[in-house]
Structure formats: structure tokens, C-alpha cells
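*Asks:* what's the 3D shape of this:
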Amino acid sequence: MKVSIIGSGYVGSVSAACFAELGHEVICIDIDEEKVKQINAGVAPIWEEGLDELLARHTQKTLIATSDYDYAVANSDASFICVGTPSGEDGGIDLSIVKAASASLGRAIAKKEHYHVVVVKSTVVPETTEKVVLPILEEYSGKKAGRDFGVVMNPEFLREGKAVYDFMHPDKIVVGAIDQRSFFVVSELYRKLDRPVTHTNPRTAEMIKYVNNSFLATKISFANEVGNICKQLGIDTYEVMDAVGTDFRIERQFLNCGAGFGGSCFPKDVKALIGKARDMGYAPQLLQSVVDINNRQPLKMVELLREKISDMKGDMKGKRIAVLGLAFKNDTDDIRESRSIPVIEELLRLGADIAAYDPMAEESMKKLFKDVTYCKSASDALTEAHGCLIMTEWNEFRNLDKEFGLMASRVVIDGRHLINPEKLSTQIDYQGICW
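*Replies:* Predicted coordinates for the structure are as follows:
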């Protein structure tokens, strides 16, 4: 089949490359001409494991990029909206890019004689596809949804850093279509994947995405709340969660205690669902608690650090603090909602000198914080440091040992359960955030 993809971010570029890998002809649409050139040169606009290889394999063969909506729509059977939906100050999502893409698609569909399917893959709150996207498409195309063109909500369930793998090996495929014809077109795109397709309506498909992420976020905040209690009682919370996770009704995944969750999905999606509920007059107390716990959790790292340097009366001014890990998770350069951000803000407020290191996310964090020393290795960051905060679960941090000997004061606060002080040859003053 022939597919056009609007937007070249994580979801768009991965979807484009993977649809090409599945044998479809793909046209990427982006208003950024530099991204268009980059994709046509076979270079991924973002870092994602396996993406460069797929683009190199398919670019200029079954995958091209353009900024021309008319050309892309005329030469495809379905168009996927994969643009960003950033959070507003009130927690609601900003639909301006989705609306602009819908209007551009509507204009292009107006010039097309054949049936065309518009697929929303961007994460949007329930009713957005039917009450925002569909009316815009009808307005700008002058055509009728369900008769002249189709509309579908097809949420993504991709982990950053593992998005290519997740696309090709999905847990579920959800297609929320307004009519049977649209459902068939989108389902056919996934035919080669060994996974049944869930057929539902658009607003249910939208809700499935939000509930999926909100539940995972809830498990993390629950684990952190329990972990904070366990720490006060001298109980190993990981031992507790290992046992609890053997219950098939609960499972072990997402019960790791630590500094909390970040990224482009969990924080934004939970807040958006809260906002949608409040718009309807319902106060979602559990979901609000998930956010509140997550907001408090990383600051406990700084509290523990200040307790450990009590001989300095907790005074952080002028003290060199190593922050290891800037990305919100390992295997990505994404810093959106990274738990390092509130930690760095608090340390700067307290007057600390920060030496930060991350194998991939340095350039992204530099755009937020100028008054930070960015190091090229963990060793450089730890040299003469009075304390160390481990914020991201990079594997290289698990192997740190003699590097801690470079510190002026070997205080290590672990936010990701990476260090086992008993196995180190270098003695450190170690504290886990929840253990």
C-alpha cells in the first residue's frame, strides 16, 4: 500500500521506516526543509536504535520525503498524522500542530477523486479525532467523512530507544475507525505483523492509549511511595517488589523504585487525562497523586545528599556535585521531563557547582542549563566532587568503581538502583533513594 506520514519526530520517522520495512511505499511530509533533505539522504532526524539502518535500506527506493501535501496525498492511500501534542501550562495538550496538519490534509483531499484515509497517530485526548480533526477535514476538503474519506485513530505504544523493535513486535494494534472501509485499510497496513487488530471507535482508541500509559505511570509512583515507606523501616523495597511481582495479576515490570518517570509520554499523558476529567467536572484524585509523587521524588535525592554532608551543615554553596545521567532514560538523548531537570534546578538554587555527564543527552541539556560543567566521562564529572547523584540507568554507570576514588568526598546517592556498594573495591558513603 501507499502511505504518507506527517511529522518526522519519534513516532513519524519510526512509523515511516517501519512501514517501508513492511513493504509499503512511504512518503514523509514535513514543513522543515532541512528534515526533508536529511531523510532523503537516508539520515534519521532523531536517534533511535535501528532507525538509521532502516532509512539507509529504504530511502529513495520505497521511502521519500517532501514538504508538498498535495503530492503526498495524491500518491498515497492513507495519511498518518504523527505531529507533536505538547503540554500546555494547565496540563492540557496543545492541538495547534494537529489542527494545522488536518487543515493541510483537508485542502489536499479536496483535490483528490479517490477515497483517502486520515489516521491520527499523535496522542490526543478522547473525542479529539471525532470533534476536532474530523470537522477540520470536512471543512477544508468540502467532503463528507465516512463517505468521501475515512478517519481513524491508531495510537502508538512505542518506547523511546526501543521504538523500532516495538513497532515490529507490538503488544497490541488498536484501530479506532469511523467506518468499516477505513478499518480495513489501516488493518491491512499491519497484516505482516503477528498480532491481532483491536477494532473500536476513535474515542475508545484514544482512551486506550491514555489508560495504558497512566496505569504504567501509576505502578511507578506506587512503587516509589512504597519504597519511601520501606526506607524508613529499613526494608529492602526491591526484595518486596520481587516477591509481589510474582503475582500474575500484578507482574514485576514498572515496580522499580527510584527517582521517578519522565519522557514525552507518561507525564504528559497523565496530566492530559487529568485535565480531560476536570473539564467534565470529575476530580481524578488517584491520577493527581501519581503526578504529585513523581514531582516530589527526584528532590529526595537532594535531601539525602544534604543529610550526608551534614558536617558541612548541608551547605551546598560552592560544592562540586556530579550528576550522572541527563536523559530521562537510558538508550535515548531525550531529556523531556527528565528527573535530572528538577534536581539540577534545586542544586543550582542551593549554589552548588554541577559537573554533569551523559553519554548522549549533553547537547539537549545545554539548551536548558548554561551554568553547568558538562563532562566527557563519568570520571571527569566525579573528579574532586563532594557528592554524586545517579539519575539515569545507563549500563556504564553500573560498572563504576575506582572512579569514585577520584571524589573529594565519596557520597553517592543512587536514584536508579545501579550500584552495589558491597561489591566495590572503592569504599563509598552510599545511599539509595528508596533502599
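
*Asks:* all contacts plus neighbour counts: C-alpha atoms, from now on.
*Replies:* Noted.

*Asks:* wait, doesn't Arg320 sit right on Leu389?
*Replies:* No. Applying CA atoms under 8 Å as the test, Arg320 and Leu389 come out as separate, 11.3 Å apart.

*Asks:* so where do the strands sit in the chain?
*Replies:* For the chain, strands defined by DSSP state E occupy the ranges 2-6, 25-29, 63-66, 78-81, 116-120, 149-153, 173-177, 197-200, 320-324, 353-357, 373-374, 387-390, 411-414, 429-432.

*Asks:* Tabulate the ones you listed (a markdown table), appending mean neighbour count and distance to Leu305.
*Replies:* Output for the strands of the chain, formatted as a markdown table (neighbours: other CA atoms under 10 Å; distance: least, CA to CA, whole Å):
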| stretch | mean neighbour count | distance to Leu305 |
| --- | --- | --- |
| strand 2-6 | 26 | 46 |
| strand 25-29 | 27 | 48 |
| strand 63-66 | 24 | 49 |
| strand 78-81 | 27 | 45 |
| strand 116-120 | 26 | 45 |
| strand 149-153 | 27 | 46 |
| strand 173-177 | 25 | 44 |
| strand 197-200 | 16 | 48 |
| strand 320-324 | 27 | 10 |
| strand 353-357 | 23 | 13 |
| strand 373-374 | 18 | 19 |
| strand 387-390 | 26 | 7 |
| strand 411-414 | 25 | 7 |
| strand 429-432 | 18 | 9 |
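
*Asks:* One more, please, to line up against the first structure:
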Amino acid sequence: MKIAVIGTGYVGLVSGVCFAHKGNQVMCVDQDRNKIAFLNEGHVPIHEPGLQELMKECMERSLIHFTTDLKNAVQFADLIMIAVGTPPLPSGEADLSFIENVACELAKSMNGHKIIVIKSTVPVGTNHRIQRLIAHLSPFQFQIASVPEFLREGSAVKDTLLPDRVIIGVEDEHTGYTLKELYSPYSEQIMITDIRSAEMIKYASNAFLATKISFINEIANICEKVGADVTQVSKGMGLDNRIGAAFLNAGIGYGGSCFPKDTQALIQIAGNENYNFKLLKAVVEVNNDQRFGIIRKIEQAIGKISGKCIAIWGLAFKPNTDDVRESPAIDIVRTLIQLGGTIKVYDPIAMRNFKKVLDAPSITWCESSLEAVDQADAVCLLTEWEEFRKMDLSTVFARMKSGILIDGRNLFTPEQADAAGLEYYSIGRVVNQSSLRA
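*Replies:* Here you go, the predicted model:
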């Protein structure tokens, strides 16, 4: 099939490459000339495991091309996929200006019948809104469809090639059949539904996962008060098939480009219909507060932060990505600076992006995890990179001024920290060096 993908962000680029990998002819479109030139040189502008190699293979087979010429791509394609961003407005609503602009240009460029798939995350009713907009501007027949994405940064290629499920929202049987044929090489779990239900499935899925994260973090906070171990509690809960183990890891809360944006958007969608989504509002409130628990633990361990040196391990919102959007590390580092701390930070790949968001004279950008802990009063682990998991904690202790480890992701065990001599604070486990030796 000939496919045009409009937008070369995470969703558009990964989708385009994976469609090409299965033998489709793909043209990826973006108005950013520098990005398109970079892609045409065989480079990817994001850190995503496996994407560079897969894209190079598709380029060598002449299955994928990158262009700024939207008209040419639209006229080339049988199927047009819109994958532009829908960032949040101050109100929490999704900003649909990018997708509306694309729809207008697309409509004016059409030269015949097309299937138009909206891959972007959009509020319920947006597909029909875009359908009316295109129909007003184009004399050609077309079908609209909603195929929401469920990829995770850091495993986006795998999630696209081997998805848990594919949701296809359509208005007619023929379009549903065509899209099912397109996606059948990727998954046998394909659900065809109406467009508005497909739009809601995306928001409902992310909202539910965010709810699980905030729930287990609330349980962790109670565990600390009653002396229980949240890692054991979540393990026991996860053995129940009705609950499942996924997204039950207590920590400093969720971040990234999806959960914060989508939870706020769903709250706003409900509000527009005069419905008060009290549960989801609480989920967001819990998540926003959870990251500041790290600050409270640091103060518990070392007293006043002013004049103290704090090492930060991990800046990305999750491992295997350089994305720092809505990363809990932003609020944590900013607060430590405001409290007068001197900050030494290290992340394997996300420091450049983090520096664009937050830079200050009191931040030292380190080239290794051990450099970050040199003469530090405490080290805070905020992203569970495998590199940190493999650290020799005895060496870490030897290089620190005060051997205090604040584990925001429960990456280590109390026994590991105690063996290294570290005073250890984690999430939902009442363990530190003094209590272990009591």
C-alpha cells in the first residue's frame, strides 16, 4: 500500500518506518526542513532502540522517503496518516490547531479517493470534526478512520511491530476491512469499532494506567506509616489476574508526553460535558505531589538542603529514552535549587534535553554516575536505568561525603544498600541503615 505519514515525531516516524518494514511504500512528511534533511541523511532525531537500524534498512530498500512536500505525498498515497502533535493548552484541552492546519492543506492537495487515518491522540468527536473540514474543502470522496497509538517510548518499535492490540474506528465495513488487512501482519488482536469509541479507548487506557500508578503510590505512602513493604504488597496484588502486575511499581510518579497530557485532556473532555471526573482529578493530584516526597526524604536524611551537595541519577521520565517532557526530575531539581542545594546531575542520554528545560549555575553536568556522587551528601535515583542497577554501591559509598541513597524507583534492595554501608531511603519501605541495624 502507498502510505503518507504526516508528522515525524515519535508516533509518525516509528509508524512510517514500521509500515515500510512490512513492504509498504511510505512517504513521511514534515514542515521542519532541518529534520527532513537529517532523516534523509539516515539519522533519527530521537533516541529509540532499534529505530535507526530499521530505518536504514527501509531506506536501502527504497521503501521510505522523507519530504517537506505535503501535496506530493498526499497525491502519491492511497492512505494518509495524520500523526502531528496535540499538545495541551493552558486549560488542559488538547491543542487541535496543528491537526486542523494539516487537514486544510491535505484537503486542498487531494487528487482522488483517499483513506484518512488520524493517529494523533484527539478528543472524542475530533475525527468527525476533521471529516467535516476536509469535506468542505475537497470535492473528492474519502473515508475517515481513527487508529489510536499505544506505543511506549523506549520500546516503540517493538510496540508497533508486535502490539498488544490494534483499535480501528471506522464508519463503513470496506474501510475497516482495508485497515484490518494493513495491520494484520502486526497483530491478530484487531478490534473494529465506531470512531468515537476508538477515540475514547485511547484516553481511557492511559487514564486507567495512570490511575494504577497513583494508586500504588498512595499504598506506598501508607506502607511507610504502618511498616509494610510496598514491593511485597504490589507483588501479592499482581498475582491476582483481575489486577495484574503491570504499572504497580511504586516510585516518584508518571511523566512523559502521554499520561500527564491525556489525563488532563480527559478531565477537560468530561468537564465540557458537565461531568466532574473526581477520580481522575485525584489521580493527577496524587501524581503531582508524589515527586516531592523525594525532597521530604532528603530533608529527613540530611536536614536543611541549603549548602548541601545532592547528586541526581537519571533525568529522563523513564529509561531507554532521552525524553524529559513532564519528567519528575524537573520539579525535583528545581526545588532543590530553590532550597539552596548544589546539584550534580547525570543521565546516560537525556542531559542535553534536560538542559534545554532547566539550567542553572548551581547545576554541574557530570559525565558519569560516579563523577556525580563525588563528595555528595546524598544521591537521588530518579530514573531506573540499567546502568545504575549494575553500580557497585560500595564504590559509590566510598566516593560520597555522606553515604545517603534516596531510591526513587526502588531499584535496589535494602540488603544491597546495607552491605555497601549506605543509609538507604526508598518508596513505601521503612528501611534505612539505622533501622536495619537496630
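
*Asks:* okay, the strands of structure 1 in CSV with distance to Phe261 of structure 1 next?
*Replies:* Listed next are these as CSV, based on distance: least, CA to CA, whole Å:
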stretch, distance to Phe261 of structure 1
strand 2-6, 28
strand 25-29, 31
strand 63-66, 34
strand 78-81, 26
strand 116-120, 26
strand 149-153, 26
strand 173-177, 25
strand 197-200, 28
strand 320-324, 16
strand 353-357, 19
strand 373-374, 23
strand 387-390, 14
strand 411-414, 15
strand 429-432, 16
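
*Asks:* Which among those is found nearest to Ile293 of structure 1?
*Replies:* Proximity to Ile293 of structure 1 (CA to CA) singles out strand 429-432 among the strands of structure 1, at 17.2 Å.

*Asks:* distance of the residue mapped onto Arg191 of structure 1 from structure 2 from Lys114 of structure 2?
*Replies:* Residue pairing (TM-score structural alignment): Arg191 of structure 1 is matched to Ser184 of structure 2. Distance of Ser184 of structure 2 to Lys114 of structure 2, computed by CA to CA, to the nearest Å: 20 Å.

*Asks:* what does Glu199 of structure 2 give?
*Replies:* Glu199 of structure 2 is 21 Å from Lys114 of structure 2, by CA to CA.

*Asks:* likewise Gly293 of structure 2?
*Replies:* Look at Gly293 of structure 2 and Lys114 of structure 2: by CA to CA, they are 52 Å apart.

*Asks:* cool, and Ile219 of structure 2?
*Replies:* Applying CA to CA, the value for Ile219 of structure 2 to Lys114 of structure 2 is 50 Å.

*Asks:* Ok, Glu387 of structure 2 next?
*Replies:* Glu387 of structure 2 is 47 Å from Lys114 of structure 2, by CA to CA.

*Asks:* Ok, Met191 of structure 2 next?
*Replies:* Separation of Met191 of structure 2 from Lys114 of structure 2 (CA to CA): 22 Å.

*Asks:* who are the neighbours in contact with the nearest residue to Met191 of structure 2 once chain neighbours are set aside?
*Replies:* Distances taken as CA to CA, 6 or more residues apart in numbering put Ile167 closest to Met191 of structure 2, at 5.0 Å, once the chain neighbours are dropped. Ile167 of structure 2 makes contacts with 147-148, 190-193, 198, as judged by CA atoms under 8 Å, 6 or more residues apart in numbering.

*Asks:* Tell me, of those residues, which are also contacts in structure 1.
*Replies:* Contacts conserved in structure 1 for the contacts of Ile167 of structure 2, using both residues aligned by TM-score structural alignment, their matches' CA atoms under 8 Å: 147-148, 190-193, 198.

*Asks:* As a markdown table, those with distance to Cys223 of structure 2 would be great.
*Replies:* Shown next, in a markdown table, are the kept ones among the contacts of Ile167 of structure 2 (distance: CA to CA, whole Å):
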| residue | distance to Cys223 of structure 2 |
| --- | --- |
| Val147 | 40 |
| Pro148 | 37 |
| Ile190 | 40 |
| Met191 | 40 |
| Ile192 | 42 |
| Thr193 | 42 |
| Ala198 | 38 |
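
*Asks:* The longest helix along structure 1 maps to which residues in structure 2?
*Replies:* Longest helix in structure 1 by number of residues (criterion: DSSP state H): helix 202-233. Across structure 2, the stretch matching helix 202-233 of structure 1 (TM-score structural alignment) is residues 195-226.

*Asks:* Kindly report the same for stretch 316-336 of structure 1.
*Replies:* Alignment note (TM-score structural alignment): stretch 316-336 of structure 1 is matched to residues 305-325 of structure 2.

*Asks:* what separates that stretch from the chain centre, distance-wise?
*Replies:* 16 Å (CA atoms, centre = their mean, to the nearest Å).

*Asks:* just stretch 8-17 of structure 1 next, same as before
*Replies:* Stretch 8-17 of structure 1 has its C-alpha centroid displaced from the chain centroid by 13 Å (CA atoms, centre = their mean).

*Asks:* residue range for it in structure 2?
*Replies:* The alignment of stretch 8-17 of structure 1 onto structure 2 (TM-score structural alignment) covers residues 8-17.

*Asks:* What residues of that stretch count as buried?
*Replies:* Within stretch 8-17 of structure 2, the residues that count as buried by 16 or more other CA atoms under 10 Å are 8-17.

*Asks:* Contacts for it, please.
*Replies:* Contacts for stretch 8-17 of structure 2 (CA under 8 Å, 6+ apart): 5-7, 26-30, 46, 51, 54-55, 58, 64, 82-85, 119-120, 149, 151, 153, 156-157, 160.

*Asks:* cool, and stretch 161-173 of structure 1?
*Replies:* The contact list for stretch 161-173 of structure 1, computed with CA under 8 Å, 6+ apart, reads 10, 14-15, 18, 48-51, 154, 157-159, 193-198, 330-332.

*Asks:* Of these, which belong to helices?
*Replies:* 10, 14-15, 18, 51.

*Asks:* Please identify which of these is nearest to Asn212 of structure 1.
*Replies:* Distances from Asn212 of structure 1 to those, taken by CA to CA, are shortest for Tyr10, at 18.7 Å.

*Asks:* ok, the equivalent of Lys278 of structure 2 over in structure 1 to Leu273 of structure 1 distance?
*Replies:* Under the alignment (TM-score structural alignment), Lys278 of structure 2 pairs with Gln285 in structure 1. Distance from Gln285 of structure 1 to Leu273 of structure 1, counting by CA to CA: 12 Å.

*Asks:* who's more crowded, the two?
*Replies:* A direct count of neighbours by other CA atoms under 10 Å for Gln285 of structure 1 and Leu273 places Leu273 higher, at 24 against 9.

*Asks:* Alright, that wraps it up for me.
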